[in-house]
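only geometry, no sequence info:
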């Protein structure tokens, strides 16, 4: 099963990093207020970054490493990635 590590840009400008095995379902949960407590009330949310991992363990390790980055480093990571399709 493929896992996704993703970053959302919140309406207040903050960045939220998470993992999921169903990115579309998870984004719907976040935008409808049923995602993480952090993203509730911080909309609108924009999906700005995504990468895949081979399993949950690898995804959790990558999520942890991204969360340790400074805001500037996260923005550079986002800027260096391909533009996401907005569907």
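That came through, no problem. Everything numeric here is computed off the predicted structure, so don't read it as measured data. Residues are numbered from 1 along each chain as shown.

CA only for contacts and neighbour counts going forward, please
OK.

Would you confirm that residue 9 contacts residue 48?
Yes: applying C-alpha atoms under 8 Å, one finds residue 9 in contact with residue 48, separated by 6.5 Å.

Second structure follows, compare the two:
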């Protein structure tokens, strides 16, 4: 998968913190998130699991979809994820990424 516009959802764990983003290179962006290259939200909350994504022909298309998803209720986002990924599996593993460690229990 080379450069192709994508909108994606990352999660910290099942039903955990969600992050919605766009990119022109999803694999490279996953590498960045896993490395903690972004010093903000995703690193602070350990949001690294790719649980949903959609490709489009244009950046305008994925940006419009991103804005739509960010305005959705959390329950709708969870329904979207679980429609294709009911176990919240890390989809990046399908591209050869190492499995992420299971989150520790939250006290």
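Happy to help now that I have it. Computed from a predicted structure; not experimentally measured.

care to give me the TM-score?
Taking TM-score structural alignment, normalised by the length of the first structure as the basis, the two superposed chains have a TM-score of 0.86; 87 aligned residues with a C-alpha RMSD of 2.1 Å.

can you give me the strands for the first structure?
For the first structure, the strands defined by DSSP state E occupy 3-9, 15-20, 46-53.

okay, those strands, which one's buried deepest?
Among those, strand 3-9 has the highest mean neighbour count (mean count of other C-alpha atoms under 10 Å), at a mean of 22.

That strand against the second structure, how far on average?
Averaged over the aligned pairs, strand 3-9 of the first structure sits 0.4 Å from the second structure after superposition, using mean C-alpha distance after the TM-score superposition for the first structure.

tilt between that strand and strand 46-53?
Computed with axes from the mean of the first three to the mean of the last three C-alpha atoms, to 10 degrees, the direction of strand 3-9 of the first structure lies at 160 degrees from that of strand 46-53.

what does strand 3-9 of the first structure correspond to over in the second structure?
Under TM-score structural alignment, the alignment places strand 3-9 of the first structure onto residues 5-11 of the second structure.
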